[in-house]
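Asks: A predicted structure for the sequence below; I have some questions about it.
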Amino acid sequence: MMRAPLAALVLALPAAALAQAPSTAQEFARLYVPADATVADAEAAFRKEATRALAGEPQFTAMEARYPQLREAVLNAGARVVRQQYASGLPTIHNRVAALVSKGLATAEQQEVIAFLRSGTGQAMQQAVRHSVDTGKLADAARANPKAQALTPAAVMGSMDVVGAMGALTPEQVQEVATFSTTPTGRKFQQLVPQLMAAITEETNRLVQDTAPKVQQAMLMAMRSQAAPARKE
């Protein structure tokens, strides 16, 4: 019964700066929030939702008919900003995760979790849960929330198909997840779920709200750049 909350934690995306945590906790944080996957997931989510948004804009569709390279240029411009923003936020992301885990788990317990996450099963679980996120649901939930289009922990959990993610694992891997979840360290780790999810959601909102206007500006500049040569001709 406790496997779903454990698996859900691999989606951590907090971004508040805290003092440097102990090295073991930092090792955990870098494994728990892998840089390449975090940036790639953010860019993929942006491209998917931006494409959906642009498709619903008649004015953009009309411009695209005149400037065939417009969509690619606009998406690439926005994606560059997303990559830069998330990459620059990773050190503080890692600090926040490390600080929370340092407070909740002893060093030896952190090492146990690290060993699990480094295992083939731990890696497979992280990948499966990341791929289970429905970014469309997340975007819709943000738009539906009148409070600055902010997500809630419930909305984040609701965007995940954790059952489907666990179904992507082999029976042996599912058993390994279950076994770890029932260890003293596994149970203690899961007790951090409410705190971690609250922090993750809060800091993700902060990161997205900081990134959004910069992305919009970059996309607007790309539109103007594409249209300018045609106007001169």
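Replies: Done, it's in.

Asks: can we go C-alpha only for contacts and neighbour counts from here?
Replies: Fine.

Asks: now residue 197, nearest residue through space, not along the chain?
Replies: residue 153 (6.1 Å; CA to CA, 6 or more residues apart in numbering).

Asks: surely the one you found touches residue 203?
Replies: No - counting by CA atoms under 8 Å, no contact exists between residue 153 and residue 203, whose distance comes to 11.3 Å.

Asks: burial count for residue 189?
Replies: 20 (other CA atoms under 10 Å).

Asks: and it, which helix or strand is it part of?
Replies: According to DSSP states H and E, residue 189 maps onto helix 184-190.

Asks: returning to what we had before: among residue 153 and residue 203, which residue is more densely surrounded?
Replies: Between residue 153 and residue 203, residue 203 has the larger neighbour count (other CA under 10 Å), namely 19 against 15.

Asks: what packs against the strand or helix carrying that one?
Replies: Taking DSSP H and E as the definition, residue 203 sits inside helix 193-232. Under the contact criterion of 3 or more CA pairs under 8 Å, 6 or more residues apart in numbering; DSSP states H and E, helix 193-232 touches helix 70-104, helix 153-158.

Asks: okay, one more to line up with it:
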Amino acid sequence: MFVSVSTRCFSEMEFAEACRQIVDLEYDRLEVWLDEESSHLKPSTVAANPEQFAKRYVDQNRIPVIAFDLAHDVPSAVFEGICRASKYLRVTQISVPSSPLGTPFNSEIDRLKTLVRIASAEGVRVSFRTERGRLSEDVHNAVELCGAVKGLGLTFDPSYFLNPALLDKVFEMIAPHTFHTHLRDSTLSDAQVQVGLGEVDFSALVAILRKCGYSRALSVDLIPGRTELSQRGLELRKLRMLIDSLL
């Protein structure tokens, strides 16, 4: 396992500036946040010329990309372009959202099958994020979707599963299907708090992932609006050091 960080942590900045901030904080692996509604980095921009994007990134940055993370669902043509950019950058992981609550289960299975088929052609894994307000907020739904779509995994965010009575069971159910992680400190009532003031048991999470043979990224993913920019660097350093100490 290794530590990475998402550019979402600085999503109010231009992408290039976010990369510089992350390098200054001594992270050495990067997850790229793509949001069509933001000026940070749009998926349509990457997809328009994947090879050019990859070349420009390598020319301008020394920190390797290990994953892409899509804020929203995108058209198939855009997703194909992102998968091609992934191939050029030797990225093997893309995270996507699951559909909102109320979406027919069979429709979601069909959508995810299409994404997995497109990504697999470029040697890329697809996982969907565990999030409130979406089908993946229910752990049983999340695991069932993984079972229904061959090659599909989860991007596990433990912040949304902190009920003490269910925590161990949730970790055990989700860990075998985990392709990627998004980490921050949280409480049952607050999705993001200062590092050390939350209830996320990072040690237990690392232990069960290790038990399942997980060897991929532990990706720090702060919600930018929940931490002032002036404090974000400190929080990111603390999280990096905390997770590093467990590896």
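Replies: Arrived safely, thanks for sending. Predicted model, so just to flag it, every value in this text is computed and none were measured.

Asks: where does the TM-score land?
Replies: The TM-score (TM-score structural alignment, normalised by the length of structure 1) is 0.24; 104 aligned residues with a CA RMSD of 6.3 Å.

Asks: in the helix holding residue 203 of structure 1, what's buried?
Replies: 196-197, 199-205, 207, 211, 215, 218-219, 221-223, 226-227 (16 or more other CA atoms under 10 Å).

Asks: same check, this time on stretch 43-56 of structure 2
Replies: Buried residues in stretch 43-56 of structure 2, counted by 16+ other CA under 10 Å: 43-44, 46-47, 50-51, 53-54.

Asks: likewise stretch 18-26 of structure 2?
Replies: Neighbour-count burial for stretch 18-26 of structure 2, counted by 16+ other CA under 10 Å, picks out 18-19, 21-23.

Asks: which of the residues you listed lies closest to residue 210 of structure 2?
Replies: Nearest to residue 210 of structure 2 among the buried residues of stretch 18-26 of structure 2 is residue 22, at 26.3 Å by CA to CA.

Asks: do you know how far the closest one is from residue 235 of structure 2?
Replies: Computed as CA to CA, to the nearest Å, the residue 22 of structure 2 to residue 235 of structure 2 distance reads 12 Å.

Asks: and if you look at residue 109 of structure 2?
Replies: Going from residue 109 of structure 2 to residue 235 of structure 2 by CA to CA gives 37 Å.

Asks: point me to the helix or strand that includes the nearest residue to residue 48 of structure 2 once chain neighbours are set aside.
Replies: Distances taken as CA to CA, 6+ apart put residue 81 closest to residue 48 of structure 2, at 6.9 Å, once the chain neighbours are dropped. Taking DSSP H and E as the definition, residue 81 of structure 2 sits inside helix 76-89.

Asks: buried residues in that helix, which are they?
Replies: For helix 76-89 of structure 2, a neighbour-count test (16+ other CA under 10 Å) marks 78-89 as buried.

Asks: now, which of those residues sits nearest residue 142 of structure 2?
Replies: Among those, residue 79 lies closest to residue 142 of structure 2 (CA to CA), at 21.6 Å.

Asks: shouldn't that closest one be in contact with residue 48?
Replies: No - using CA under 8 Å, residue 79 of structure 2 is not in contact with residue 48; the gap is 10.6 Å.

Asks: tell me the contacts of residue 202 of structure 2?
Replies: By CA atoms under 8 Å, 6 or more residues apart in numbering, the contact list for residue 202 of structure 2 reads residue 243.

Asks: now stretch 120-140 of structure 1, how far from the chain's geometric center?
Replies: For stretch 120-140 of structure 1, the separation from the chain centroid amounts to 9 Å (computed by CA atoms, centre = their mean, to the nearest Å).

Asks: count the neighbours of residue 207 of structure 2 for me.
Replies: Residue 207 of structure 2 has 14 nearby residues by other CA under 10 Å.
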